[in-house]
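Asks: model this:
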Amino acid sequence: MTEATQSDNPNDIDSLSTLKIQAVSGNLSPSIYANGRNQLPIEITAKAVNKDGNPLKFSNNTWISILNLCFAESDKKLNRNGNSGWCFTEVENQYSKEIQLGSHRSKRFLSGEDGTAIIILYVYTDDINTKRIAVSVDTPNGKHFTTADIHSGAEKMSVTVAAIQQIIYRKNMLTITPIYELEKGVNKVIYSDGYTREFDCHYDNYYITIPLPIINAIAHGYGNGTTYPKWICAYDKQSNNQHMIVAHPDNTKKGTETFGFEGRATFLGLDSGARFDLTKKVTFSEHDNAICFTQIAFQTGGNAWRLNDGQCLSNFVPYAFDTWFELFDIYGNYGKFNVQFTDDKLYIKITDRYK
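Replies: The predicted structure is shown next:
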């Protein structure tokens, strides 16, 4: 079968010699999560003929325009591209996976020489229920063909789809694996008179997983401005050590990169002439299928120097951003969490985010 190269007029349809529906997987009782994102790929096979019995050939767009998915018991149409209830679309998303049977992307639109076409549509819903889904063809001039129970002249056929309770991830469902004190090193401040003060630094990686594979994650609450956009939270604790958290939400990106900042220190708003280095080379996302957060700790100590307010860390004005992240599993199930420091500002703390 090949893609159609011509398109007849759907108003010329006299009958459908073929109209069939099934889950792409062939499963007679497929399941999806009722989260409005998880899609079930539905395969429709159709062949239309005119009054002379000759097959009609339509493009994919034409078939899409006249095809509808409907409830088998009532023949009532599902919402095309809807936002609630039982819906269908021709647009595949990244959560198009039948539960336990994975993704099915091998077939798109195919059209045979005899006019037989295979079209894929996608069912999704936020309604926890089980529904029998049929298919109909509705032409611009008002003709209606359906595989629903109330049909006439076509084979009765439907797919029984179970939409089950979505998973909303909470903190107790996360597996958090910290790896502490990686690559200990030494950074420094160089004063205008040439005096150099060194201080220890290291970083910790926190790896977060859930029971199902994570397909997408997004971090929010990055540092203000665009100068240092890669860190999401920073704090100077009371002992004047400097800490920051860096997000690596892309769990497919493994690498090594330098984070942090350097510049000139100020005293009481005046340039001290001292140059500081609060950068650290970090290796991250080394664990498969895990979101990674890095906490970088600079053991600066003392209060003899401060960084530029409004752009970097400050000994006197710690940053307190509303920092959080959200994640989606392969079926579109969702969770969102705050990412903060523990009360002693030594470690990362993950908590549920309800707002």
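Asks: When you work out contacts or count neighbours from here on, use the C-alpha atoms and nothing else.
Replies: Will do.
Asks: which stretches of the chain form helices?
Replies: Counting by DSSP state H, residue ranges of the helices within the chain are 60-66.
Asks: Just want the most central residue of it.
Replies: Per C-alpha atoms, centre = their mean, the C-alpha nearest to the average position across the chain is that of Asn216, at 3.3 Å.
Asks: Proceed likewise with the subsequent sequence, for comparison:
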Amino acid sequence: MSTWESVSKLSMTLESGDENCDIYANGQNRIGVTINVEPTDKNGDPIQVDPQHLVDNLWLIDYADESTLNRNGISGWAYSDAANEFTAIPDGSSEGAGATIEDSGTQQVTFYVYCSPEVNRKSIGVRVRTDSGNTVKSSQNGAYHSKVTLNPRTARTYMLNDISWDYSRTSTQDGENTKYVTTYAWNYYLSLKAADNYFVTFQVQGHFTDSGYDGLFAYNITPENHKNFYGGYVWHDEPHEPGTGEIVNFPDGNNWWDHAEIYDKTYPERYLCFTWVHSTTGGAGWHIPNGPLEQWEGHFNPEIIAFDRYGNTGTFWVDGSDITDALKIYDHQGPPFGSPSPAAK
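Replies: Now for the predicted structure:
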């Protein structure tokens, strides 16, 4: 078996096929950089190197001073051999033309570059170490001179003016059964108000997790004979898919359940769905305890971190203290981004 001595080709390009692009300096946005390398033996003939062994012997470097970027680092300019859900070129595409294999001897490795805030523009080269101990570089003073250049953009922080907080009536399984219980429900949708960008994932904290009540963050069974149940739910599970969510769950005493249609929009993965519900029963009213409902009123104020396709974020919270009125969303410093109470419609 031939020993890997050197390379007869060493070049690099962005996955888009370009040589430069922007990147958000938020530690999340990743840009794919593809390295084309042709390993050779002592006679200069092409040989194939085990793919993982090749990865382990390539390093991204500063094109000018040849310092090494932080592999799997958490600061400065860094890179990984894995893409993430924020692998996309700003104002570009998450999928490019890609690099091409010019002949059978060329092998390709793709690394994913990211950076933290306050870094400067970076031209990136590559260093190769062969099995014989030789080092070959694509750099300003190296044997090869291919490079890619990344231009950092300031990370975005989304506020209330950047989002949509739309709501509409949604159907329920037993909502029209006025003989026993009457239920009305509205879906609220948190989304990014942008023509060419959207949220791709959400982190949610502050809600019940009990079976049958998962996502419930606020409820109020009003004092007037305890006949009116108001509730707020956040449907935090991913992936977001059209379906139903349990919005009324009173197995003890009332023997009553109901479900609402949720994620009833196109591209549900781009939205976070909430449901506001008002359900009225007769007789002796709603019974407690039922599951985690051990008092007539209780609430969380769920916090939501929403990530766009480049890893930029906005942090919001929904007020659970006034669940009998509507669902109102806030950011960490602004006033409520309110809307009329669905009950008033």
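Asks: picking up where we left off before, I figured the residue nearest to the centre of the first structure hits Tyr331, correct?
Replies: No. Checked against C-alpha atoms under 8 Å, the pair Asn216 of the first structure and Tyr331 is beyond contact range at 10.5 Å.
Asks: Leaving out sequence neighbours, find the closest residue to whatever residue of the second structure lines up with the residue nearest to the centre of the first structure.
Replies: Under the alignment by TM-score structural alignment, Asn216 of the first structure pairs with Thr201 in the second structure. Counting by C-alpha to C-alpha, 6 or more residues apart in numbering, Thr201 of the second structure lies nearest to Phe307, which is 5.5 Å off, once chain neighbours are set aside.
Asks: ok, now which ones touch Leu67 of the first structure?
Replies: Shown in contact with Leu67 of the first structure (C-alpha atoms under 8 Å, 6 or more residues apart in numbering): 135-138.
Asks: Among those, which lie within strands?
Replies: Secondary structure assignment (DSSP state E) places 135-138 from these within strands.
Asks: Please produce JSON lines containing these, extended by distance to Glu183 of the first structure and neighbour count.
Replies: Formatted as JSON lines, the entries for those read as follows, by distance: C-alpha to C-alpha, whole Å; neighbours: other C-alpha atoms under 10 Å:
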{"residue": "Val135", "distance to Glu183 of the first structure": "60", "neighbour count": "29"}
{"residue": "Ser136", "distance to Glu183 of the first structure": "63", "neighbour count": "25"}
{"residue": "Val137", "distance to Glu183 of the first structure": "64", "neighbour count": "23"}
{"residue": "Asp138", "distance to Glu183 of the first structure": "66", "neighbour count": "18"}
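Asks: So which of those is the closest to Leu307 of the first structure?
Replies: Within those, the smallest distance to Leu307 of the first structure is 65.3 Å, found for Val135 (C-alpha to C-alpha).
Asks: From Pro229 of the first structure, how far off is the closest one?
Replies: Look at Val135 of the first structure and Pro229 of the first structure: by C-alpha to C-alpha, to the nearest Å, they are 49 Å apart.
Asks: With Asp204 of the first structure instead?
Replies: On the measure of C-alpha to C-alpha, Asp204 of the first structure and Pro229 of the first structure end up 20 Å apart.
Asks: For these two, work out which one has more neighbours and name it.
Replies: Asp204 (21 against 14; other C-alpha atoms under 10 Å).
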